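> 3D, please:
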Amino acid sequence: MRPPHQLSLITEPSFYHGVSEAAYVALLARQEDGGMRQQSFRVALLDKVIQAAPRDRDCYLSQAQFMRPNRRAVNLYSLPLLFCDLDPVSRHHMPPEEWRRAVLMVCKDEGIPPPSLIVYSGRGVHLKWILTTPLPRAALPRWNVAQKMLGERFQHIGSDPQARDASRVLRLEHTVNTKTGQRCEVIWVTDGGDGMPIRYPFDVIFDEVAPLAREQLAEERKQRAETQQSPRWHERAALTVVNGGRHGLKLINFQELAWHRLEDLRTLATMRAAQEDGPEPLQGQRMLFLFWSLNFMALSHAVKPASFWMESQALAASLGPEWRYDRSEMSTLYHKTQAYFRGEVVEFDGRKLPPLYTPRNATLIDRFAITDDEQRALRTILSQEEVRRRDAQRKRDMRRKAGAQDRQAYEATAQHRREVARALRSEGMKQREIADQLGVSESAVRHYLK
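As a prediction, the model looks like this:
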């Protein structure tokens, strides 16, 4: 017979992990020998798995969803919530009711919407803002910024700066924290009006915690672009390393661009692997893809020094399941990642840049020998010719949407009007009368009759 506590129904994860056959979540459980065991399973099996999870020991569940049964940022699928992990700032134990009051007071003072859920972890609390629509993996840079800013708002009451990443796992409801003997429980639910926890649009949370709303950031970037002057290349200052904070770095710009370039490299690798028939796809190219993918993951804050080698291993497995690479070839990139997260910057021409690699599009196109056809499937790694082609296509689409005819249709209409104008003229009709009947100007009629 199962113990009474094992019969308690776990419902908290179902509020944000929707049913999906394409995504995976990870469950970590402490074993009887004291070790931890991790298993990944499809989200569609969530209810069955968590109800079978042991309740008398530490159990953790991933908060994000992954496209493969591997809990690494490179395999990220979607982000259904924002969260914040709080621990006591001292060894003093705080009961759940004190935590609830402290959190809601901070939300009121800081102007932050209250969390959808407050979960007591047996020692601290997990704050969770469930999103109206899960964010796709492409939005990870903005999600990371929101996570960082949320953590900073709660830092004075114990926010853990190391527990903000997308691959994070948090304690599962109704399981025991073996360090304290306390059970993990939901202690607060903000009602959304339908008896369920409230859900927030991501932009609402982001604009509340960001120093400037997204529209203001866009306007500031536009103003800087209009006033910035680019000196000649031989007038630019030499590179100098500056120790200290990352003040001046365009965090959102760098992170978003780096993440989109990572996505382009994944798309490129998938296309090239599909074109090869051999048992080892991307032969001779895998180290190139691994190096630059990790560089862009670090720039986007999807990988940090502590997770660098684990993410590297997961990414290498996606490029070739049996492929093994030499760690020494990645050591320079690892040290640059450490410098980046220590806050070092490179000052160049009055700008502050990260110590990681920030290549131009032309450099990447040359290194990967990206063809014009391959560029058609990419988002950011584009030549100037491809950029101009897309701009021309975008303008054509806008003209069609506004009601303008394409060239072929326009010429067919003009030919028809010429024939009608000449026929009416042969019947003795005046040019003004022909213009009125065709709905065009007299000068157009004169042109038709030439």
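> C-alpha only now, for contacts and for neighbours.
OK.
> quick one: buried residues of stretch 204-213?
205, 206, 208, 209 (16 or more other CA atoms under 10 Å).
> structure for this one too, so we can compare:
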Amino acid sequence: MKIDGNSAKNIDKAVYHAWFHHHDSDGWITVAKKTENGTFKQFHFKPQELAEELSKWLGEDVYFSQNTFYKPQRKIENIRQLKSLYVDLDFYLFNYDPSWVLGKLEHEYFGESIPEPNILIFSGQGLVLIWLLDPVPYKALPLWQAVQNHLLEQLKGLGGDPKATDAARVFRIAGSINSKNGAEVRAEYRHDYKYELRQIQFDYLPELNEAVNPVPQKKKRGRKKKVVQLFNTYKLHYARLLDLVKLVELRNYEVTGYREIICFLYRYWLCCYTNDPEEALNQTHTLNLQFTVPLPFHEVERATRSAEKAWEARNNEEANRIAIEKGYPGAGYNLRNSKIIDWLDITREEQRHLSTIIDGVEKRRRKRERDRAYQEKRRRERGDMTRSEYIKQQHDRTDNHLFAIQEMLKQGMKQKEIAKILGLSKGRVSQLVKELKKV
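Purely as a prediction, here's the structure:
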């Protein structure tokens, strides 16, 4: 295929943009192109393949992922490396002049409320600010999201797009064309310094820094509490997303009978985490297609529509006020682990592979394991003998009794019957039942 001079220049621009952003990346990078019906056609490449493949893709509406994935699938739970932070400024919605916006950023924002970005992407209508990071693994995603949303909050007045803050986001690549107005996408490279995520946290999010590294002091109300709550919420939603995906994997994607509730929970938690209902629905469709017997396309949207409505309520001040007055933590779905475990019939063995969707008995077992490990370490340091087998047996026996009683109660058995079967006194059974209610 013959390439003219302009096309060759645009390919060079795209290749350099991809190299500048991803030359030291590890994992899969997504390249996406919008089709005529508005959907994305996506392919995934390793960093060393990207330059060669871009020449086949360049043209209108070409995008690439800002972070990388451990398998060729652009989903939040597949993040391998967090390579950058970003904010998409849709200032054209306010009829702001581009040069005025850039001047305001230069004089009032860069180095003050936000770091100076590495790359500015002039996308044809708006402006994308990119901060390159020393790569951090997926476990840092809750902190990454907290920092990401803080940067967005600083730039809301200039059209910061809250729907463009998830870690699986794609942005236009330099040298491509924005089909909405025919403008060429261009990139401006300001510096190549890689930021450390923790350093941005320390420099620009002091409230979160105090929460992550607390110093004993009197509790204070205000913005610090709000930032801490947001950080903890991100951690919980992300952990639950990973647990849900893990559960599907444990069941070898054979989840018939649970498909609707799995898709509902996935869509709701992803809406809460990304603040992007459209992307949440797209990824829910992708999850559904992995099931051995997927739901029909229209059924996925119908069965999970209430998830998006609950997310909208969660972000509505009046809905939150009413929910709090009624004694709830807030609007939206505030699901207890016991309810999720019941809905999905999560077994004791499955819970051992999950991080947060676990019941009190599993929490107790893990705490005992941690305590044992700690005590063993202390004993080794002191040169003492190992733990008495008798104590271990007593603890294990208590755990076994708790498990057995829990299952018998589910079957509707009375405490008197349970005591007879287990060879325990009725008082001991009553004591263990009370312990189950505490956890």
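> Now do the strands in structure 2.
Assigned strands in structure 2, in chain order: 29-34, 40-45, 62-65, 68-69, 79-89, 119-122, 127-137, 170-172, 177-178, 183-184, 186-189 (criterion: DSSP state E).
> Can you give the contact residues for the fourth one?
By that I understand strand 68-69 of structure 2. Applying CA atoms under 8 Å, 6 or more residues apart in numbering, the contact partners of strand 68-69 of structure 2 are 25-30, 75, 78-83.
> same question, the fifth one
Residues external to strand 79-89 of structure 2 that are found in contact with it (CA under 8 Å, 6+ apart): 25-27, 66-70, 126-138, 141, 144, 148, 151-152, 155, 158-161, 164-165, 167-168.
> hmm, back to that, out of the strands of structure 2, deepest packed?
Counting by mean count of other CA atoms under 10 Å, strand 68-69 has the highest mean neighbour count of the strands of structure 2, with a mean of 28.
> With structure 1 overlaid, how far apart is that one on average?
With mean CA distance after the TM-score superposition for structure 1, strand 68-69 of structure 2 departs from structure 1 by a mean of 3.5 Å once superposed.
> For that strand, what is the distance to the chain centroid?
The chain centre lies 13 Å from the centre of strand 68-69 of structure 2; the measure is CA atoms, centre = their mean, to the nearest Å.
> try stretch 7-14 of structure 2
34 Å.
> Sort out which residues of that stretch are buried, please.
7, 10, 11, 12, 13, 14.
> re earlier: nearest to residue 244 of structure 2, out of the strands of structure 2?
Distance to residue 244 of structure 2, taken as CA to CA, is lowest for strand 79-89 among the strands of structure 2, at 15.7 Å.
> quick one: the aligned partner of residue 266 of structure 2 in structure 1 from residue 316 of structure 1, how far?
Pairing criterion TM-score structural alignment: the partner of residue 266 of structure 2 within structure 1 is identified as residue 293. From residue 293 of structure 1 across to residue 316 of structure 1, the span is 10 Å (CA to CA, to the nearest Å).
> Quick check on those two: which one has the bigger neighbour count.
residue 293 (23 against 20; other CA atoms under 10 Å).
> and the spatially closest residue to the more buried one that is not a sequence neighbour, how many neighbours?
Nearest residue to residue 293 of structure 1, sequence neighbours excluded (CA to CA, 6 or more residues apart in numbering): residue 262, at 5.4 Å. Using other CA under 10 Å, residue 262 of structure 1 has 25 neighbouring residues.
> Next: residue 92 of structure 2.
Neighbours of residue 92 of structure 2 using other CA under 10 Å come to 14.
> repeat for the one 10 residues further on
The local packing of residue 102 of structure 2 (other CA under 10 Å) involves 13 other residues.
> And it, how far from residue 122 of structure 2?
Distance, residue 102 of structure 2 to residue 122 of structure 2, using CA to CA: 11 Å.
> I'd like to know which of the strands of structure 2 is closest to residue 229 of structure 2.
strand 79-89 (21.0 Å).
> Now do that closest one against strand 127-137, angle only.
With axes from the mean of the first three to the mean of the last three CA atoms, to 10 degrees as the basis, strand 79-89 of structure 2 and strand 127-137 are set at 160 degrees to each other.
> once the two are aligned, what's the mean deviation for strand 79-89 of structure 2 against structure 1?
So strand 79-89 of structure 2 averages 2.2 Å relative to structure 1 (mean CA distance after the TM-score superposition for structure 1).
> what lines up against residue 405 of structure 2 once you look at structure 1?
Residue correspondence, TM-score structural alignment: residue 405 of structure 2 in this structure matches nothing in structure 1.
> Could I get the contacting residues of the counterpart of residue 39 of structure 1 in structure 2?
Using TM-score structural alignment, the equivalent of residue 39 of structure 1 in structure 2 is residue 42. With contact set as CA under 8 Å, 6+ apart, residue 42 of structure 2 has these partners: 30, 31, 32, 33.
> Check the gap between residue 42 of structure 2 and residue 34 of structure 2 for me.
9 Å.
> Repeat that for residue 358 of structure 2.
Distance from residue 358 of structure 2 to residue 34 of structure 2, by CA to CA: 41 Å.
> list the contacts for residue 164 of structure 2?
87, 88, 276.
> again, only using 10 Å
Contact analysis of residue 164 of structure 2 by CA atoms under 10 Å, 6 or more residues apart in numbering lists 86-89, 128, 148, 152, 170-171, 274-276, 279.
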